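Peer 1: all I have is the shape, not the residue letters:
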């Protein structure tokens, strides 16, 4: 039980760390300060953590990483759209 609680707390803290960045990118509609390499590798890594959680049947890993993936998809989408608009 304590292990699961630790997983939930860690998941909440790391997942919601992405929320301010995603909200800022939505609000400003720009992503020039975000590295495409970071965004793509972070998305791939979080997807793999999600898969690992599925294989382990770990609710904290699954839930934290599915929310993080959604936030990263927003960041990645804005980054790709911003990249196309800026010509870089």
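Peer 2: Thanks, I have the structure now. Treat the numbers as computed from the prediction; the structure is a model and nothing was measured.
Peer 1: please count neighbours and contacts with C-alpha atoms only from this point.
Peer 2: Noted.
Peer 1: could you list the buried residues of whichever helix or strand residue 5 is part of?
Peer 2: Assigned by DSSP states H and E, residue 5 belongs to helix 2-16. For helix 2-16, the neighbour count (16 or more other CA atoms under 10 Å) marks 7-8, 11-12, 15 as buried.
Peer 1: pasting the second one now:
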């Protein structure tokens, strides 16, 4: 039973971590991010950081790895959202 729980944990972590990749691809493709809530992503980054810390304390590599990937994807969404929102605001001022 314990062997299966490890696989379930890894699969769940991979699915959760990759869930926002389509959002990142859409932002990059359209170069728009008007509907992206930066507040939600900041809270999500804080939560993911907590999971990474928890994984380190538990020495649980699947938790650490999947949440590090999630942190990178979410950080990229924040970076590109800010970039395109700032670009749009600058274009409106012209």
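Peer 2: Good, I have the coordinates. Please read these numbers as outputs of a predicted model, since none were measured by experiment.
Peer 1: run the chain-centre distance for the helix holding residue 5 of structure 1.
Peer 2: 15 Å (CA atoms, centre = their mean, to the nearest Å).
Peer 1: with stretch 84-94 of structure 2 instead?
Peer 2: The chain centre lies 25 Å from the centre of stretch 84-94 of structure 2; the measure is CA atoms, centre = their mean.
Peer 1: how about it: buried residues?
Peer 2: Applying a neighbour-count criterion of 16+ other CA under 10 Å, one finds 84-85 buried in stretch 84-94 of structure 2.
Peer 1: give me the contact list for that stretch.
Peer 2: The set of residues external to stretch 84-94 of structure 2 that reach it, using CA atoms under 8 Å, 6 or more residues apart in numbering, is 31-34.
Peer 1: hmm, back to that, relative to structure 2, what is the average displacement of the helix holding residue 5 of structure 1?
Peer 2: Helix 2-16 of structure 1, aligned to structure 2 and superposed, deviates on average by 1.0 Å (mean CA distance after the TM-score superposition for structure 1).
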